[in-house]
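S.K.: Provided below are the primary sequence and the corresponding predicted coordinates.
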Amino acid sequence: MASPSFKDLDLPGVIDTASTNFIDEFYVPMLSRSTTYKRGVGFFSSSWVESAARGIAELAENGGKSKWLTSPILDETSLEGLKKGDEAKRDEKLKESLESSIDDLEQSLAEETQNALAWLIADGLIELRFAVPDNGLSGEFHDKWGIFYDADGNKVAFHGSQNDSLHAQRNYESYDVFCDWRNDTDAERVEKHEERFDRMWAGEMPNVSVYSIPSGIRRELIDLRTTDDRPYELSDGAGNESNSIVLRDYQREAVDSWFANGKRGLFEMATGTGKTFTALGALDELLSTNDEPIFIVISVPMRHLAPQWADSLADFGLKSPTYCYGSRNPNWYEDLQNAVSSFEHGFSNLEIIITTHVTGAKEKFRSQVSNIDGQTLILADEVHNLGSEYLKKGLMPAYDFRLGLSATPERYYDEEGSKFLLRYFDGTVYKYTLADAIPEYLSEYKYYPRIVEMMPEELEEYREYTHRIIKLQNDDEDDEEVLERLLQKRAQILKSAENKFSELQDITRSIDVDHLLVYTNHEQIDEVQKILTDEGIIQHRFTATEGDDEREQLLNSFAGGRYDALVAMKCLDEGVDVPSTRQAILMSNSKNPMQFVQRRGRVLRKDPDSNVDYAEIYDMIVVPTMNPDAELLESERNIIRKELDRFEEFVENAKNERSARMAIQRIRTEYQV
């Protein structure tokens, strides 16, 4: 049965209290169809809470969450203290001001509403933050607007004069209502209101400061509960209810192996074989068989992977996570404190935190998590990154249960880091290779190596660096720093070979471009985009400079066919689900197998909406020249060998292995490798 949609409702462009009961005819129908609700409004007061709690309980029944921005009631002294104080003083000023409101709530609210509010906050289904105008503004935060989201991705925004209070229901008030599917003007208005809320929630709005609710106040609100029974059904789960998801046989083996190893271990699984799904299967089983409260930290290498993990948690019916890293949540430290506090005071028997490897290694993060009194688990995605000197700090001894995921857990040229990861996670407990997964679970693919030679002037410069390198290597007092710099400059000539651009043109002209990824580097990306555009290919760059929301939109547009191609640098290497990809052109590669194995994996995920039998990978292999003299033959042989390591990794499981090997045979002959 399809989820109820906003489109089922006949929503006028303007509603008013003279002809519409806002609660029964607007809020309840909208909230009962919503998965997320964002609201900015008036004051934190008993009448505000009464209306909010009643409405949000409807949302909770639907498995949704809400975010509320409101103005705290502050006298002038408290307001100035809030604006000027450091973190501890700021929380104290806010706490002092809000404590009287807590007393008011307890006296004024009906027990049913009081319990609803307390349980909603305890379950993390309603988040409160307080907005205070400052700098160029004075007075109060007095705006009133909101955005609803349904399961189909439809959005409705409203803006008007009404506060969420019983008194406001008696006034003549009105809302403008905007539906993003109605027309371009409405869609633009929805986007503006959404952007305004998100910027303010993140503390990015000039002249408005935003404060998280102090942990002490949160506990006092939760303590308003007078019953152990929720006044609604918690449909987004305490994490231990059964679900209909069934693991594949090999995923089931991986989970069993992890349990047999004392709930510790590494999953070494080929990209695209469902590492995330398998890990959450282990998590789900742990929660269903474990009677103890547990605090879970999911650590990801890049921030744009966090929403994918949150979506996967929802697929398993697991509790919605708290995002704890700066770009997504500037108040992450306060939210982490609140999560730890709720867990340790027994308000919650399950907390799930999603952080990044960098944030998880910070002392502020570690100090909160390391002293938790209760069971803890670390789930580390793309775990090979965590072997570095700084990031390994995030792998604390305090974690009771440990699960690491990677297609390539061994660190390239870092034996010590690799050994550390194996020790910390107590070994690799399950391995599933690309050959194991093709063709049942991953797409078959054809591999086309394309030989690219240097231009004459590039070759001349390359030879010059080679002479200097050889001379320095033969010097008994060689300067390692100078040598390293020369090697890097010579390698850059290979990476930036001009003939790659003409090769790109040849490839795109010889194929029907269909969901193409082009991997390039910083120096090439502008020219690559120009070439694709000149060839009539609709493309967009996908780099570290795009924000989380824009990246998600780009991936959706790419999957839907709005863009023929994405031009990516490193940020599409790890963990991003792009199952719609059918073709890839590798213009820039490192010799690190972690990178090129991940890039291949982006192309091999099966897309249920595609009828294409196999994927296509075009790989540019750069050589100085196909007619090397004795000097080049001697100096380049080892470099060519390393370049062909990638070729061997790719060709081994290709449908066209024989013809692909024939395509590079001349390199082997000329360079005697």
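M.R.: Looks like it came in fine.
S.K.: from here on, contacts and neighbour counts on C-alpha atoms
M.R.: Noted.
S.K.: and for residue 292, the neighbour number?
M.R.: 10 (other C-alpha atoms under 10 Å).
S.K.: just say helix, strand or coil for it.
M.R.: What DSSP: H, G, I helix; E, B strand; the rest coil gives for residue 292 is coil.
S.K.: and if you look at residue 28?
M.R.: helix.
S.K.: and it, what does it touch?
M.R.: For residue 28, the contact set (C-alpha atoms under 8 Å, 6 or more residues apart in numbering) comprises 55, 58.
S.K.: how much space between it and residue 148?
M.R.: Distance, residue 28 to residue 148, by C-alpha to C-alpha, to the nearest Å: 12 Å.
S.K.: can you pull the residues that touch both of these two?
M.R.: Contact criterion C-alpha under 8 Å, 6+ apart; residues shared by residue 28 and residue 148: none found.
S.K.: and residue 185, what element?
M.R.: If you go by DSSP states H and E, residue 185 is part of helix 184-201.
S.K.: another one to put next to it:
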Amino acid sequence: MYSIYLQSAVVARQAIDSVIITATGTDLLDQWTNQLYAVASNLTPKFRVLKHYETHHEKDEYELDPENSVLVVSRNLLRNMLRSLTRPTRKHLLLIHDEVHGLGSPANIEELEGLSEDIAYRLGLSATPEREYDEEGTAFIERNVGLVIYRFSLEDAIRRGILCEFDYYSVEYELSDEDRQRIKNVYSLRAARQTEGRPMSQEEFWTALARVHKISRTKLPYFKELLDQHPEILERCLVFVEDRQYGEEVINIIHHYRYDFHTYYAEDDRQKLVDFVNGEISCLITCHRISQGIDIQSLRSVVLFSSARSKLETIQRMGRCLRKDPANPSKRAVVVDFIRVQDEDTEKLNADQIRKEWLTSLSKICQKVT
């Protein structure tokens, strides 16, 4: 919403007469569109809101008359949109990239390099603007959008009462013999690929190892134990799993505590998200579909069966439940995280233990009373 107010300010100064907002995912694009309608109609002059994503195809209408228009466009359709912009349009255009860290993917680097040149105003929004372990992607964002000009940390947001305080449940688990065999298989595969002359990249190798941890079934009984003590965790809750198969095993546990749950995977009906927002469903089991951007103020808990090594994904996911809820001023969020036990033969903390230290520290932050 802050970017919408910024848009209003630069329109009032007559610095721009056209806006393009781009993001990934129909849910997030719809959220932008719905929030823009009221704002655009109150601008002077009034702006119209056009959409170019999913079943909406209003790019041509924007190109014919971009003045006093806001176009909300999917990032995967952005290339042709930027290529079609005339020089006069670029001189008075504000381009907003939501969840800008996603802009630095290899595919976007290839498709979008240099296409933002001469655009008067470029703004990137993200809780995690830098791409961890990806210097090339971060550099691309800096070239095509710009450097970070303002930071507002999670810590500051909680202290200022912009995000709510939260309780952190770190659930430790050990790998099973089956998990350890899968890890050995990953190492064997890497050796075989090396012998064949087609070695695994470091990214492939670490992704394969991480998947073993993400789908470890030893987490499941600990989850049940936690719910026995705190069944309220499933009220207004998102459960993040690695894949549908693992999600089915999680569902087998959840159904003992609640009936009002559903999955929300890529192939599931968007109506399920609407039902969740409206309170008709209390718990959603999902993978990556709603990790970023979506504003569900009543969401109270997130359960992280699957967590990435980088902070980016964790911040995005837990950020869903830290948002303030006007209907519940005393809201306190809950984050449940599964942590692999520390190896006895090494002093260096594993990635899970590092995340545990960070989130434990974050959970101790209290809002400052003014």
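M.R.: Happy to help now that I have it. Please read all numbers here as calculations on a predicted model, not as lab measurements.
S.K.: residue 13 of the second structure corresponds to which position in the first structure?
M.R.: Per TM-score structural alignment, the equivalent position to residue 13 of the second structure in the first structure is residue 289.
S.K.: spell out, range by range, the helices that occur in the stretch 51-200 of the first structure.
M.R.: Using DSSP state H, counting those that start in this stretch, the helices of the stretch 51-200 of the first structure run over 76-84, 87-108, 111-122, 166-170, 184-201.
S.K.: winner for burial among these?
M.R.: helix 111-122 (a mean of 22; mean count of other C-alpha atoms under 10 Å).
S.K.: which strands and helices sit next to that one?
M.R.: With contacts defined as 3 or more C-alpha pairs under 8 Å, 6 or more residues apart in numbering; DSSP states H and E, helix 111-122 of the first structure has these neighbours: helix 46-61, helix 215-222.
S.K.: now render those helices as a markdown table, adding distance to residue 323 of the first structure.
M.R.: Putting these into a markdown table (distance: least, C-alpha to C-alpha, whole Å) gives the following:
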| stretch | distance to residue 323 of the first structure |
| --- | --- |
| helix 46-61 | 20 |
| helix 215-222 | 17 |
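S.K.: now those as a markdown table including distance to residue 520 of the first structure and mean neighbour count?
M.R.: Converted to a markdown table, these look like this (distance: least, C-alpha to C-alpha, whole Å; neighbours: other C-alpha atoms under 10 Å):
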| stretch | distance to residue 520 of the first structure | mean neighbour count |
| --- | --- | --- |
| helix 46-61 | 45 | 21 |
| helix 215-222 | 46 | 19 |
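S.K.: which one of these lies nearest to residue 422 of the first structure?
M.R.: Ranking these by their distance to residue 422 of the first structure (criterion: C-alpha to C-alpha) puts helix 215-222 first, at 37.4 Å.
S.K.: continuing past the closest one, what's the next helix or strand?
M.R.: Using DSSP H and E, the helix or strand that follows helix 215-222 of the first structure in sequence is helix 249-260.
S.K.: the first structure: which residue goes with residue 305 of the second structure?
M.R.: Under the alignment (TM-score structural alignment), residue 305 of the second structure pairs with residue 587 in the first structure.
S.K.: residue contacts, that match?
M.R.: 500, 518-520, 619-620.
S.K.: pull the distance from stretch 91-111 of the second structure to the chain's centre.
M.R.: Offset of stretch 91-111 of the second structure from its chain centre (C-alpha atoms, centre = their mean, to the nearest Å): 16 Å.
S.K.: can you give me the strands in the second structure?
M.R.: Ranges of strands in the second structure, per DSSP state E, are 18-23, 48-53, 56-57, 69-74, 93-98, 121-125, 166-173, 237-240, 261-264, 283-286, 301-304, 333-340.
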